[in-house]
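*Asks:* With the sequence up front, the predicted model follows.
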Amino acid sequence: MKWEDAIKMYIEYLKIERGLAQNTIDNYTFDVKKLIKYLYEFESTESPLTIESESLRQFIYSVSKSLNPRSQARLISGLRNFFDYLIFENYRTNNPVDLIESPRIGRKLPDTLSIDEIDALISAIDLSLPQGERNRAIIETLYSCGLRVSELTNLRLSDLFFEEDFIKVTGKGDKQRFVPISPLTKKYITIYIKDIRPHIPVIDAHRDILFLNRRGKQLTRAMIFTIIKQLVEKTGLNKNVSPHTFRHSFATHLLENGADLRAIQMMLGHESITTTEIYMHVDRSHLSEVLNKFHPRK
C-alpha cells in the first residue's frame, strides 16, 4: 500500500464514517502528511504497513526541535490515530506509535473574560457604521449562546426560533442541538435583521445565512477573528481573546452562578461530560461552595 492511498482512505473514513468537518479532517491528517513528506525526502522505502517505531521516532525528533510539549503531544496523537485506523481496517496488527511516549503537558486553559470586559468590548463597537449592528449581534451571540466560531458563521435565519427562545445550532459532525437565547441577544439580532440586512445585496446561495459581509456573502472564520482582534486593540485589553474565549467565558460564568454541569454540557454540544469539566476548569473553591450549599450533611 502506498502512502497516498492510505491517506486518501483515511480521509474518506473521517469524512464518511466519522462525519467530521473539513477543518477537523485537516487537523487529523496534517501530521500524517508531514510524515509522508519527510519519508519521501529521505527516499524511504517503508510503507504504511511496514514502518516501525524507530523511523517514527526519528521523524518526531526531527520536527519536534522547535515545538513545545503540547505541539509534540498533538503530533504523536495525530500519528497514533492514523495507525489506529489501519488496525481498524485490518491492514496492520500493531500501532508503531504505541512505543513512543508523549511528553507530559499541563492543562492549558484559555483566558476568561469578565462581564465588565465583555461589556467594554461591546461598547467599543461603532454603531454608526452598518457593520456595527452586525458585530454587536455577533459578539452577543458568541457569548450568550456559547457557540464555536464555525457554528456562528453557519447560523441561518431558518435556525432562529425566537418565539420558543431557542436557536438551532449545527456543531461538529453535523450534529444539531437547540440552545437557549436571551432576550437581549434576540433584540440585537432582530435589529440587525430588520435595519441592516435588507440593505445588503445578498448572494442567492447565502440568502439563508444570518451574518453576512458587505458583499452579501457568508462571513469567514478569519473575519470573526479580525472583528474581535480590532475590538481588543481598541479597548486596550491585555488578553489573548478569540471567538473561543467568549464560549469559554459563557460556560465559566454559568458554572460560577450555579448552573448544572450537565445542562452546560448540552448547551456546549459536548459528547462527554469530561470534556466540559476540563473546558471549564472546575476549581476547588467553587466545588466547596456547591458542597456546602447543597449537601444535606452540612
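*Replies:* All right, it came through fine.

*Asks:* only C-alpha atoms for contact and neighbour calcs from this point on.
*Replies:* Will do.

*Asks:* State the helix or strand in which the closest residue in space to Leu261 that isn't next to it in sequence lies.
*Replies:* Of all residues not flanking Leu261 in the chain, Leu255 sits nearest, at 7.0 Å (Cα to Cα, 6 or more residues apart in numbering). Using DSSP states H and E, Leu255 sits in helix 243-256.

*Asks:* Give the next helix or strand downstream of that helix.
*Replies:* Downstream of helix 243-256 (by DSSP H and E), the next one is helix 261-268.

*Asks:* for that next one, packing partners?
*Replies:* Helices and strands touching helix 261-268, by 3 or more Cα pairs under 8 Å, 6 or more residues apart in numbering; DSSP states H and E, are strand 176-180, helix 243-256, helix 273-279.

*Asks:* now for the longest one, which elements pack on it?
*Replies:* In this structure, helix 243-256 makes packing contacts with helix 130-145, helix 221-235, helix 261-268, judged by 3+ Cα pairs under 8 Å, 6+ apart.

*Asks:* got the contact list for that helix?
*Replies:* For helix 243-256, the external contacting residues (Cα atoms under 8 Å, 6 or more residues apart in numbering) are 110-114, 142-149, 224-225, 228, 261, 264, 268, 279-281, 286.

*Asks:* Could you tell me which of those count as buried?
*Replies:* 110, 112-113, 142-149, 224, 228, 261, 264, 268, 279-281 (16 or more other Cα atoms under 10 Å).

*Asks:* Could you say which helix or strand holds the residue lying closest to Glu140 once chain neighbours are set aside?
*Replies:* Spatial nearest neighbour of Glu140, chain neighbours left out: Thr185 (5.7 Å); criterion: Cα to Cα, 6+ apart. Taking DSSP H and E as the criterion, Thr185 maps to helix 183-191.

*Asks:* In addition, the following structure is provided for comparison:
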Amino acid sequence: MNWNVYIKQFQSYLKLERSLADNSVEAYIRDITKLKEFFEIKNREVSPLNVTQADLTDFIEYLLELGLSPYSQARILSGIKAFFKFLLYEDYLEADPSELLEAPKIGRKLPDTLEFHEIEKLLTAIDLSTDAGVRNRAMLETLYSSGLRVSELIELKISHIYFDEGFIRVVGKGSKERLVPIGREALKHIRLYKDHVRNFQDIKKGSEDHLFLNLRGSRISRISVFNILKDLAREIGLAKNISPHTFRHSFATHLIEGGADLRAVQEMLGHESITTTEIYTHLDRDYLRQVIHEFHPRS
C-alpha cells in the first residue's frame, strides 16, 4: 500500500469517525501530503509504515530551512501526529514514530513571520506621492511576491525581468540562477517606479541595469532596505523586529499554509540543493506560475 492509500483511509476516518469539518480534514491531509513530498524531494523510499523519528526530525528541520514559523511547524506536526496515531489505532503500526517529537515552542514572541494583514498594512503605509515611496513600494512588493533574499533584491537587473511571462531571473547564493514567478501587483509597481521615477534619474556608472537605485543613482544598499522596513514598522506601530528576511519567511509560510507543495516553494526560494537545471527538470514555469496565482495572498 502506498502513501495515497493510507492518506485516503485517514481522510475517511477524520470525516466519518471524528466528524471533522471539511476545512479541518483538508488541513490534516495537506500536512501529511507535505511529509510525503519531503521524502520525494529527498529521494527517500519511505512508506508510512517505516517512517522513523529521525525522518520526522529531518522533516521539521526542513520546514525550518524553508522559513516556516514555529507556530506553522507546530500545526503541521500536530497533523502528522494525528496521522500516526490513526495508523497505530488501525494496527498498521506497533509503535508511533512521532510520539517523542517535541513541537517548537510558540509561547515566545516570534518576529520572523508576518501575518498577511500586517504585510498589507506595511505596504499601504508607504507614501506614493514621493519618488522614494514609489521605489519602496516596488521593492517590498517584489520581496513578498517572490521570496527574494535582500542580496538578490538589490542585485535584481532590469534585463532579468520578463514582464510578459511574469518571471524574474534571480542570481542567488554561489551565483546560481533561478527563474521565479512574480505577481501582477509587484510588476505593476515595478513599472510605475521604472517609468515615473527611475527613468528620470541620473544613473551612476555601473548601476545602469540595476533596478532599484538610491536617490544618488547608485544601486541601493542592504542597509537602506533594512532601514526602510524598520521605519515603516515604527510608523504603523508594528511591535515586531522585522527585516527583509521576514518577508522571505512570510512568502514561504503563506504559500505553504495556503496549500502550495513543498517542492514548488523550495524551487522558488532557491534552496542550496536546487540547481539551475533542476528548475526545468522538476517543475516547468507554467506550474510555478500556477502556484503563485493560486496560493499567494496578493495574487
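*Replies:* It's in. This is a predicted model, so every value here is computed, not measured.

*Asks:* Tabulate the helices and strands packed on helix 243-256 of structure 1 (JSON lines), appending distance to Gln22 of structure 1.
*Replies:* Below are those laid out as JSON lines (distance: least, Cα to Cα, whole Å):
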{"stretch": "helix 130-145", "distance to Gln22 of structure 1": "22"}
{"stretch": "helix 221-235", "distance to Gln22 of structure 1": "13"}
{"stretch": "helix 261-268", "distance to Gln22 of structure 1": "20"}
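
*Asks:* among these, which is nearest Tyr85 of structure 1?
*Replies:* Nearest to Tyr85 of structure 1 among these is helix 261-268 (28.0 Å), distances taken as Cα to Cα.

*Asks:* returning to what we had before: on contacts alone, who are the packing partners of the helix holding Thr185 of structure 1?
*Replies:* helix 130-145.

*Asks:* helices or strands up against the helix or strand just after the helix it packs on?
*Replies:* Next helix or strand after helix 130-145 of structure 1 toward the C-terminus (DSSP H and E): helix 149-153. With contacts taken as 3+ Cα pairs under 8 Å, 6+ apart, helix 149-153 of structure 1 sits against helix 130-145, helix 221-235.

*Asks:* Now do helix 149-153 of structure 1: distance to the chain's middle.
*Replies:* Here helix 149-153 of structure 1 is found 9 Å from its chain centre; the criterion is Cα atoms, centre = their mean, to the nearest Å.

*Asks:* likewise stretch 254-266 of structure 2?
*Replies:* With Cα atoms, centre = their mean, you get 7 Å for stretch 254-266 of structure 2.

*Asks:* again, but for stretch 225-235 of structure 2
*Replies:* 21 Å.

*Asks:* cool, stretch 213-222 of structure 1 as well?
*Replies:* 19 Å.

*Asks:* Equivalent analysis for stretch 207-222 of structure 1, please.
*Replies:* Between the centre of stretch 207-222 of structure 1 and the centre of its chain there are 19 Å (Cα atoms, centre = their mean).

*Asks:* in that stretch, what's buried?
*Replies:* Buried, per 16+ other Cα under 10 Å, within stretch 207-222 of structure 1: 208-213, 216-220.

*Asks:* same question, stretch 69-78 of structure 1
*Replies:* With burial defined by 16+ other Cα under 10 Å, the residues of stretch 69-78 of structure 1 counted as buried are 72-78.

*Asks:* do the same with stretch 123-141 of structure 2
*Replies:* For stretch 123-141 of structure 2, the neighbour count (16+ other Cα under 10 Å) marks 123, 126, 132-141 as buried.

*Asks:* And the contacts of it?
*Replies:* Contacts to stretch 123-141 of structure 2, defined as Cα under 8 Å, 6+ apart, come from residues 153, 185-187, 189-190, 192-193, 197, 212, 215, 228, 232, 235-236.

*Asks:* Buried members of the residues you listed into ChimeraX, please.
*Replies:* ChimeraX command restricting these to the buried ones, with burial defined by 16+ other Cα under 10 Å:
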select :153,186,187,189,190,192,193,197,212,215,228,232
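
*Asks:* Now for the closest residue to Arg215 of structure 1 other than its chain neighbours: which residues touch it?
*Replies:* Using Cα to Cα, 6+ apart and skipping residues adjacent in sequence, the residue nearest Arg215 of structure 1 is Pro201, 6.3 Å away. Residues near Pro201 of structure 1 by Cα under 8 Å, 6+ apart: 214-216.

*Asks:* Which of those residues are conserved in structure 2?
*Replies:* Retained in structure 2: 215-216, out of the contacts of Pro201 of structure 1 (criterion both residues aligned by TM-score structural alignment, their matches' Cα atoms under 8 Å).

*Asks:* Okay, and which of the contacts of Pro201 of structure 1 map to strands?
*Replies:* Judged by DSSP state E, the subset of those located in strands is empty.

*Asks:* What count of nearby residues applies to the closest residue to Val265 of structure 2 other than its chain neighbours?
*Replies:* Spatially, and ignoring its direct neighbours in sequence, Val265 of structure 2 is nearest to Ala252 (6.5 Å; Cα to Cα, 6+ apart). Counted with other Cα atoms under 10 Å, the neighbours of Ala252 of structure 2 add up to 27.

*Asks:* where's Ala252 of structure 2 relative to Phe212 of structure 2, distance?
*Replies:* Distance from Ala252 of structure 2 to Phe212 of structure 2, counting by Cα to Cα, to the nearest Å: 23 Å.
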